[in-house]
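Q: I need the structure of the sequence given here:
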Amino acid sequence: MLRKLFYGIGIFFLLSNTGFAQLPDFTEMVKNNGDAVVNISTTQKAPDAQIPGADQQQQLPQDVPPEMEEFFRRYFQGPGRGGVVPRETNSLGSGFVISKDGYILTNSHVVNNASEIIVKLKDRRELVAKLIGLDESSDVALLKVEAKDLPIVEIGSPDQLQVGEWVLAIGTPFGFDQSVTAGIVSAKGRSLPDGNYVPFIQTDVAINPGNSGGPLFNMQGKVVGINSQIYSRSGGYMGLSFAIPIDLAMNVVEQIKTKGKVSRGWLGVQIQDVTRQLAESFGMDRPHGALVAKVIPGGPAEKAGLQIGDVIVEFNGQVVETSGELPPRVGVTPIDEAAKLKIIRQGEKQDISVKIGLLPAQQAVAQANDTTSPADTANNRLGISVSDLTAEQRQQLQVEKNGVLVQKVGKGAAQDIGIQPGDVILRLQNSSVRDSAEFNKLVNKLPAGKSIAVLVQRNGNPLFLAFKLEK
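A: Just a heads-up that it's a prediction; the model follows:
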């Protein structure tokens, strides 16, 4: 027992002397930067509430305490005929000062639609903030308060961050001012479903509601990100936190200051990841790149000759490993600048030059509910029946030309890969599908035991899938 004790003490001193047992000390960093982190509270107007029967001036319940009369009068009698009760909601978030004259960065979702924004400093001063501008796509907002000589943060470089490096967050989780949490960088360049133009920094720093908009510091005490999102099933911290890289946020700030709005580069394609089976079907040695599932008519990609089924593997000399890496790079490319793409088309590499366009406003995607048609064809090798599209269905499903409508899905390869009734099949193994007759001819010619790519459109969105036929 004594021998084990001395052995343990020896190991402790050995690790201490070699530095392995030393954890980082964040005290000086917090002292130097805490004053520049602010609490942001907002008031937002919510839709007016309609109190049932309020226009009938219901009587108050009996034995109501005097101090509660106003409360019950509001909800039992309403404010007058119609029973409409105006409502307000409040929210809390964080932010940080980036200039001594009062410019403050935070998240767009913290201040969007706010009728009043109050910034609370560490010295307990409360200042009314003006919203200078925001960008919902990147979730960045710029505020301004009237003040002088405010403490500011120092801006760092996210590019120099390394996975495993220590980082620190200061914010207002659940309204607790100046809360400090620390962790490490878990990953870089994460793509999230609602953040296509942001290569998020993933950390395991404890981030909770109220931390949104607060700074993420590196070990040099410089801001490298804005804490923005968490992955959670409970609404609280679960070890997956995401921050907006500060260089992207500062680009947004510059555009808001100079132009009053944010412009992004646009390629004019819809893309997806390349799976193992898709890579095999496209003649690629391994899955990588961004697979073009749709080329927008009239967009930069169409003008440059990009085609459905092309795989973009490089953008301006930078390797594209996953589809999520491409949108942020295109987004920060100046409008009208020529970008060089390296693509794989039917197994062959090609170079294409594309003149980057301006990202247009997003348009709502129409979804068709009625996908019935009497012109079903018989089941084929894929186990599905399809029909030709009517003019009305093309308009509803946003299919300009080609394509067949999936009516029924039985047992077979199509069911195995998730093809559903209502899907539109546009391409099959590099061939466009004009109608149901051609579709069945293509199916009959498909080879067995080889990965086959099929392009479907579902709820207005294109999607490549891959399957193999046994016979």
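Q: only C-alpha atoms from now on, for both contacts and neighbour counts.
A: OK.
Q: ok but P327 is inside a helix, no?
A: Yes. The assignment for P327 (DSSP: H, G, I helix; E, B strand; the rest coil) places it in a helix.
Q: and the helices in the chain?
A: Read by DSSP state H, the chain holds these helices, from start to end of the chain: 2-18, 27-33, 69-76, 108-111, 246-259, 276-281, 300-304, 326-331, 391-397, 413-416, 436-444.
Q: can you list those helices in CSV and add mean neighbour count?
A: What follows is the helices of the chain, written out as CSV (neighbours: other Cα atoms under 10 Å):
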stretch, mean neighbour count
helix 2-18, 11
helix 27-33, 14
helix 69-76, 15
helix 108-111, 23
helix 246-259, 17
helix 276-281, 20
helix 300-304, 18
helix 326-331, 22
helix 391-397, 16
helix 413-416, 17
helix 436-444, 16
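Q: Proceed likewise with the subsequent sequence, for comparison:
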Amino acid sequence: MLALALALQASARAAPESFADLADQVSPAVVNITTSTVVAAPTEGGPIVPEGSPFEDFFNDFGNQGPDGPRRSNALGSGFVISEDGYIVTNNHVIEGADEIEVEFFSGKRLDATLVGTDPKTDIALLKVESPEPLAFVRFGDSNLMRVGDWVMAMGNPLGQGFSVSAGIVSARNRELSGTYDDFIQTDAAINRGNSGGPLFNMSGEVIGVNTAILSPNGGSIGIGFSMASNVVSRVVDQLREFGETRRGWLGVRIQDVTPDVAEAMGLAAAKGALVSDVPDGPAKDAGILPGDLITSFDGAEVTDTRDLVRRVADADVGKAVRVVVLREGKSETLLVTLGRREAAEAEETGTSDAPPAAPVQKDILGLTLSEMTDELASELGLPAGSSGLVVTGIDETSEAYGKGLRSGDVITEAGQQAVASVADLEARIEEAKEAGRKSLLLLIRRGGDPRFVALTVE
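A: Below you'll find the predicted structure:
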């Protein structure tokens, strides 16, 4: 019995005998995408190709029409059909700035495509073609069911070579590259230039990722490719299809992760949750969320870190009333927040100055030279008259404070989650932390209006 169980387990983990049936099944829904863009002619410095040169045809093939006029630039990518009436998913960077978009099907049929909408934050675009007959299409699968080691198959148009299939496994999950909403599946299935926008399939022929990027020192595949997870893509596509744009929820807070030293300074048992560093005008402020609150739950689900919270908020419906649980001064409070729309609130103010102010030295504390705020200092820092806090006018570059990113021109507005307006206030907070047996003190630092919490050792 044990031998049979082990045999079945080994069989389940074995490589597929062939990917041919799967490739035949999904190929009709995978497309090559060609875009065309008119580019202004370079004024100078362009390549000079002598007539008759062996390179003359090469430059002509790529649309070089000489220095006297504009030229047409072509780009290649991949995509896949998600409905019989002609909706097609690809990467935003494949079609960005294109004047013309042409889709080529596995059968060789070509159709012009129109752009329905894009989401640069996830690098997803939705196209539409008009076809006299229903088109073959593929469905999204649940990317959350994929495990490291599962087999996957990529299909697309690598390096302009036309329809091509590669296979591999899921190498890692939940990878971040640079975007706020990144949730990439890493795979060793070969992905090259031109594969962008193509599908990554599970063994049931469902799309569990959109091939987007590779990590490579030479521009070619070295077995580290990234596909945006289908559970992110499918929601974006649904919104683009319905509205032509994305509509993400907006809570209206600035947040940061809870590091172990911040957790210790706050007396927390574990370093998790999302720490609110600022609450501008918006839904959170209207609901009573305050700077220094630790968000531990959103809409009934535990919040592990800032990335987790950002995704949960973005996935929530605009206008939805959600329960947000915060830890405030050691006690849990539940607040009801009606979410706004992120896209309507993305214009943010920037600071006007990060030059160190010229102010008389007041006192050296924790490796910082601090001066109490004056109207003159506030003006130099671009802050409104009447602002309070302690201005960092100097810093010991060997100090812990410097190592944690504090710089001249920063303003300390809170210590131990209490406002500080004088050096005496800060010294009192330091003594209170020591008396409570804490090794560090939590400071709220503002730089150009941008807040963040930093914990400094007080022993």
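Q: sorry, back to before: using TSV, lay out the helices of structure 1 together with distance to F315 of structure 1.
A: Output for the helices of structure 1, formatted as TSV (distance: least, Cα to Cα, whole Å):
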stretch	distance to F315 of structure 1
helix 2-18	43
helix 27-33	37
helix 69-76	60
helix 108-111	29
helix 246-259	18
helix 276-281	19
helix 300-304	13
helix 326-331	8
helix 391-397	32
helix 413-416	34
helix 436-444	34
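Q: nearest to S41 of structure 1, of those?
A: For the helices of structure 1, proximity to S41 of structure 1 was assessed by Cα to Cα; helix 108-111 is nearest, at 8.4 Å.
Q: equivalent range in structure 2 for the closest one?
A: Taken onto structure 2 by TM-score structural alignment, helix 108-111 of structure 1 occupies residues 92-95 there.
Q: what about that stretch, how far off from structure 1?
A: Comparing stretch 92-95 of structure 2 with its match in structure 1 after superposition yields a mean distance of 1.4 Å (mean Cα distance after the TM-score superposition for structure 1).
Q: contacts for stretch 253-262 of structure 1, please.
A: Stretch 253-262 of structure 1 is contacted by residues I132, G133, L134, D135, A141, L142, V252, S263 when judged by Cα atoms under 8 Å, 6 or more residues apart in numbering.
Q: how about the second one: what's its closest non-neighbour residue?
A: Right, G133 of structure 1. In this structure, G133 of structure 1 finds its nearest non-sequential neighbour in L142, 5.5 Å apart by Cα to Cα, 6 or more residues apart in numbering.
Q: how many other residues sit next to the aligned partner of the one you found in structure 2?
A: Using TM-score structural alignment, the equivalent of L142 of structure 1 in structure 2 is L126. L126 of structure 2 sits with 28 neighbouring residues when counted by other Cα atoms under 10 Å.
Q: re the thing from before, out of the helices of structure 1, flag the one nearest I184 of structure 1.
A: Comparing these by Cα to Cα, helix 27-33 comes nearest, at 15.7 Å.
Q: onto which residues of structure 2 does the closest one map?
A: Helix 27-33 of structure 1 corresponds to residues 20-26 in structure 2, going by TM-score structural alignment.
Q: how far apart are the matching stretch and its match in structure 1?
A: Stretch 20-26 of structure 2, aligned to structure 1 and superposed, deviates on average by 1.1 Å (mean Cα distance after the TM-score superposition for structure 1).
Q: quick one: that stretch to chain centroid distance?
A: Distance of stretch 20-26 of structure 2 from the chain centroid (Cα atoms, centre = their mean, to the nearest Å) equals 33 Å.
Q: what are the buried residues along stretch 118-127 of structure 2?
A: T118, D119, T122, D123, I124, A125, L126, L127 (16 or more other Cα atoms under 10 Å).
Q: pull the most distant pair out of those residues.
A: Top of the distance list for the buried residues of stretch 118-127 of structure 2 (Cα to Cα): T122 and L127, 15.5 Å.
Q: test my guess that the residue nearest to G133 of structure 1 contacts I104.
A: Yes. With contact taken as Cα atoms under 8 Å, L142 of structure 1 and I104 are classed as touching, separated by 5.8 Å.
Q: shared neighbours of the two, which are they?
A: Counting by Cα under 8 Å, 6+ apart, nothing touches both L142 of structure 1 and I104.
Q: V84 of structure 1 is nearest to which of the helices of structure 1?
A: For V84 of structure 1, the closest of the helices of structure 1 is helix 69-76, at 10.0 Å, according to Cα to Cα.
Q: chain center to that closest one, what's the gap?
A: On Cα atoms, centre = their mean, the centre of helix 69-76 of structure 1 falls 43 Å from that of its chain.
Q: next one: stretch 174-189 of structure 2
A: Averaging C-alpha positions (Cα atoms, centre = their mean) puts stretch 174-189 of structure 2 9 Å from its chain's average.
Q: cool, stretch 63-77 of structure 2 as well?
A: Once both centres are worked out by Cα atoms, centre = their mean, stretch 63-77 of structure 2 turns out to sit 33 Å from its chain's centre.
Q: again, but for stretch 445-459 of structure 2
A: 24 Å.
Q: strands of the stretch 1-150 of structure 1, start to end?
A: When secondary structure is read from DSSP state E, counting those that start in this stretch, the stretch 1-150 of structure 1 shows strands at 37-50, 84-97, 103-106, 114-120, 126-128, 130-135, 140-144.
Q: mind putting those strands in JSON lines, distance to T18 of structure 1 included?
A: Listed next are the strands of the stretch 1-150 of structure 1 as JSON lines, based on distance: least, Cα to Cα, whole Å:
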{"stretch": "strand 37-50", "distance to T18 of structure 1": "35"}
{"stretch": "strand 84-97", "distance to T18 of structure 1": "37"}
{"stretch": "strand 103-106", "distance to T18 of structure 1": "40"}
{"stretch": "strand 114-120", "distance to T18 of structure 1": "44"}
{"stretch": "strand 126-128", "distance to T18 of structure 1": "48"}
{"stretch": "strand 130-135", "distance to T18 of structure 1": "47"}
{"stretch": "strand 140-144", "distance to T18 of structure 1": "42"}
